[in-house]
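>>> have a look at this prediction, sequence included:
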Amino acid sequence: MNEDTLTNLVARGLVDSVITDFNQYANKLLELKKDRKLPYMSKQEVINELGISDGTLDTWCKQGLQRYKPRYKTSLIYYLIDDVCKFIVLDN
């Protein structure tokens, strides 16, 4: 009987954790997508919106945050808003 109770407590804790992470993700997604027409942000927009440094964003990229660069010759780098939200909320 104690195992069932322990299993239920662990399962409930996991569900609560998933719900909390999803709510954080959804709120950050809404915040970043507010008034945007396109699903991506420039590198500078990510830095400004999240209040992080260029070095922090580079570290995130080394840890798996996907960068997108246009096929034409440019120094511009973009990030999908969904990818940024998943990285900062779900990968903690």
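In hand now; what should we look at? Numbering: from 1, shown residues only.

>>> contacts, neighbours, all on C-alpha from now
Fine.

>>> ranges for the strands of the chain?
For the chain, strands defined by DSSP state E occupy the ranges 40-42, 78-80.

>>> using CSV, lay out those together with distance to residue 20 and mean neighbour count.
Below are the strands of the chain laid out as CSV (distance: least, C-alpha to C-alpha, whole Å; neighbours: other C-alpha atoms under 10 Å):
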stretch, distance to residue 20, mean neighbour count
strand 40-42, 25, 19
strand 78-80, 22, 18
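
>>> output these as CSV; include the columns distance to residue 6.
CSV is the format used below for the strands of the chain (distance: least, C-alpha to C-alpha, whole Å):
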stretch, distance to residue 6
strand 40-42, 43
strand 78-80, 40
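
>>> quick one: which of these is nearest residue 63?
Across the strands of the chain, residue 63 has its closest neighbour in strand 78-80 (14.3 Å, C-alpha to C-alpha).

>>> try this one side by side with the last:
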Amino acid sequence: MNDDTLTALVAHGLVDTVITDFNQYASKLLELKKERKLPYISKQDVMKEMDISDGTLDTWCKHGLQRYKPNYNTTKIYYLIDDICKFIVLDN
């Protein structure tokens, strides 16, 4: 096998991986964003819609998922929907 063929095969595999990851990301993004006005989702809604536990979400945060908390006195925690989708798809 010559170098050009090997390079083409590697590049083709990488392109397929990128396309697959993007399609998963886009699909999850559409699912989570349906009928939403804001790009944020509450912690409770993430757990409900993704069917995950509080512990799983905390683990995701320990591995880089960004939390957002309003400046006023509240216990509410929010996440950017885009961040969740990127985290899920790219963390395979």
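Perfect, I can see it now. Owing to the predicted nature of the structure, the values given are computational and were not obtained by experimental measurement.

>>> TM-score for the pair, please.
Once superposed, chain against chain, the TM-score is 0.97 (TM-score structural alignment, normalised by the length of the first structure); 92 aligned residues with a C-alpha RMSD of 0.8 Å.

>>> hmm, back to that, out of the strands of the first structure, which is closest to residue 60 of the first structure?
Of all these, strand 78-80 comes closest under C-alpha to C-alpha, at 11.5 Å.

>>> by contact count, what packs against the closest one?
Counting contacts by 3 or more C-alpha pairs under 8 Å, 6 or more residues apart in numbering; DSSP states H and E, strand 78-80 of the first structure packs against strand 40-42, helix 43-50.

>>> mean per-residue distance, the last one to the second structure?
On superposition with the second structure, the average gap between helix 43-50 of the first structure and its aligned counterparts reaches 0.3 Å (mean C-alpha distance after the TM-score superposition for the first structure).

>>> before we move on, the earlier item: mind putting the helices and strands packed on strand 78-80 of the first structure into TSV with distance to residue 12 of the first structure?
Output for these, formatted as TSV (distance: least, C-alpha to C-alpha, whole Å):
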stretch	distance to residue 12 of the first structure
strand 40-42	35
helix 43-50	32
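
>>> which one of those has the most crowded surroundings?
strand 40-42 (a mean of 19; mean count of other C-alpha atoms under 10 Å).

>>> what packs against that one?
strand 78-80.

>>> ok, which of the helices and strands packed on strand 78-80 of the first structure comes nearest residue 57 of the first structure?
Distance to residue 57 of the first structure, taken as C-alpha to C-alpha, is lowest for helix 43-50 among those, at 7.3 Å.

>>> nearest to residue 10 of the first structure, of the strands of the first structure?
strand 78-80 (33.9 Å).

>>> how big is the offset of the closest one relative to the second structure?
Compared with the second structure after fitting, strand 78-80 of the first structure deviates on average by 0.3 Å (mean C-alpha distance after the TM-score superposition for the first structure).

>>> what about that strand, distance to the chain center?
Relative to its chain's centre, strand 78-80 of the first structure lies at 11 Å (C-alpha atoms, centre = their mean, to the nearest Å).
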